[in-house]
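> structure for this input, please:
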Amino acid sequence: MNTMTFLKHTPTLAVVRLAAAAVVPPWVGGDFVSVTRTANELSIVCDAAAVPVELWDGDPWVRFEVAGPLDLTMTGVIADIATCLAAAEIPVFTIATYDTDHVLVRKKHADRATIALRAAGNLVR
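Okay, here's the model as predicted:
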């Protein structure tokens, strides 16, 4: 794994699945928001505190941002991170933006993820 710097963010996030035809709700907001629509769903990632409790499982996520920007021609970034965290038995949810990659892990695994990433030679701030 190439050495990377990760920014560990708060607040915690929720991952929500709504019907494909749903309108993006007014509670969607915060410092980090991802909205993806497909033919089958509307997926929303945003500040967990803003999401109505009946719409998500209540098990929050912590975001690790790869310090960027990253060159869009880079290969293997997510594969390296996923391999590192999989070795520690930590499931991931990934989101890519134009500038960088974001890896979400359940809050209950965030400390172990930090340890695993550092053990692989990375910096986590």
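> going forward, measure contacts and count neighbours with C-alpha atoms only.
Will do.
> ranges for the strands of this protein?
Ranges of strands in the chain, per DSSP state E, are 5-18, 34-37, 42-47, 61-66, 93-96, 101-106, 123-124.
> quick check: buried residues in the first one?
Just to be clear, that refers to strand 5-18. 5, 6, 8, 11, 12, 13, 14, 15, 16, 17, 18 (16 or more other C-alpha atoms under 10 Å).
> what does stretch 44-60 rub up against?
Taking contacts as C-alpha atoms under 8 Å, 6 or more residues apart in numbering, the residues outside stretch 44-60 that touch it are 11-18, 27-36, 106-107.
> at 10 Å what do you get?
10-18, 24-37, 61, 95, 104-108 (C-alpha atoms under 10 Å, 6 or more residues apart in numbering).
> same check, this time on stretch 98-105
With C-alpha under 10 Å, 6+ apart as the test, stretch 98-105 has contacts from 6-9, 12-15, 60-72, 77-78, 81-82, 85, 90-96, 110-113.
> could you do stretch 1-10 as well?
Defining contact as C-alpha under 10 Å, 6+ apart, one finds that stretch 1-10 is touched by 31-32, 47, 61-68, 76-77, 79-81, 83-84, 101-104, 110, 114, 117-118, 120-125.
> would you do the same for the sequence below? I want to compare the two.
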Amino acid sequence: MDPAEFLEDGTVSVSEETYAVCRTDGDRPDAFATVREANETTVVVEQGRVDAVAADAVEHGWKRLTFEMELPFELVGFLAAVATALAEVDVSVFVVSSYATDHVFVKERDLSAAVRRLKSLDCEVGD
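The predicted model follows:
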């Protein structure tokens, strides 16, 4: 499977919400995502709810790009293709994957560059 086949005519939605990525010591039931490791817990929450998180580090200003397609586990290099394409236009990413799709977070200030780059890969990107 070629990642380009999934990107071409693939739909990418852009969140209306802006998010914060927080390092904390507890879960947030209303978080978009929670990642627990042995030494820390990371939660992704809507930026307006960050005050309710007991966080010791916060990165503000992230927009979520969701690849609205079911990505098979056998697909190799999809995120590498996306991350490389965005790196070519100096856009840093934070990635959260679910069972069937990927969510790529980009800084709000980089959103227009990210959208332009994804469109150049023939993705249909909702603005």
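> superposing both, give me the TM-score.
Laid over one another, the chains give 0.85 as their TM-score (TM-score structural alignment, normalised by the length of the first structure), with 118 aligned residues with a C-alpha RMSD of 1.9 Å.
> returning to that earlier point: in TSV: the buried residues of strand 5-18 of the first structure, plus distance to residue 41 of the first structure.
Formatted as TSV, the entries for the buried residues of strand 5-18 of the first structure read as follows, by distance: C-alpha to C-alpha, whole Å:
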residue	distance to residue 41 of the first structure
5	33
6	30
8	28
11	25
12	22
13	19
14	16
15	12
16	10
17	6
18	6
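> nearest spatial neighbour of the residue most central in space within the second structure, chain-adjacent residues omitted?
With distances taken as C-alpha atoms, centre = their mean, the residue of the second structure nearest its centroid is residue 104 (2.0 Å). Distances taken as C-alpha to C-alpha, 6 or more residues apart in numbering put residue 95 closest to residue 104 of the second structure, at 4.6 Å, once the chain neighbours are dropped.
> distance of the corresponding residue of the first structure for that neighbour relative to residue 65 of the first structure?
Taking TM-score structural alignment as the criterion, the aligned counterpart of residue 95 of the second structure in the first structure is residue 94. Between residue 94 of the first structure and residue 65 of the first structure the distance, using C-alpha to C-alpha, to the nearest Å, works out to 10 Å.
> so the two - more neighbours on which side?
Comparing residue 94 of the first structure with residue 65 by other C-alpha atoms under 10 Å, the one with more neighbours is residue 65, at 21 against 15.
> hang on, that one packs against residue 78?
No: checked against C-alpha atoms under 10 Å, the pair residue 65 of the first structure and residue 78 is beyond contact range at 11.4 Å.
> overlap in contacts of these two?
Common neighbours of residue 65 of the first structure and residue 78 (criterion: C-alpha under 10 Å, 6+ apart): 94, 95, 96, 101, 102, 103.
> okay, these in CSV with distance to residue 42 of the first structure next?
Listed next are these as CSV, based on distance: C-alpha to C-alpha, whole Å:
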residue, distance to residue 42 of the first structure
94, 16
95, 15
96, 17
101, 20
102, 19
103, 19
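> wait, which of these is closest to residue 43 of the first structure?
Using C-alpha to C-alpha, residue 95 is the member of those that lies nearest residue 43 of the first structure, at 11.4 Å.
> now do the same contact list for that closest one.
For residue 95 of the first structure, counting by C-alpha under 10 Å, 6+ apart, the contacting residues are 34, 45, 63, 65, 78, 101, 102, 103, 104.
> in stretch 93-101 of the second structure, which residues are buried?
Residues 93, 96 are the ones in stretch 93-101 of the second structure that count as buried (16+ other C-alpha under 10 Å).
> and stretch 72-87 of the second structure, by the same measure?
Neighbour counts using 16+ other C-alpha under 10 Å place 78, 79, 82, 83, 85, 86 of stretch 72-87 of the second structure among the buried residues.
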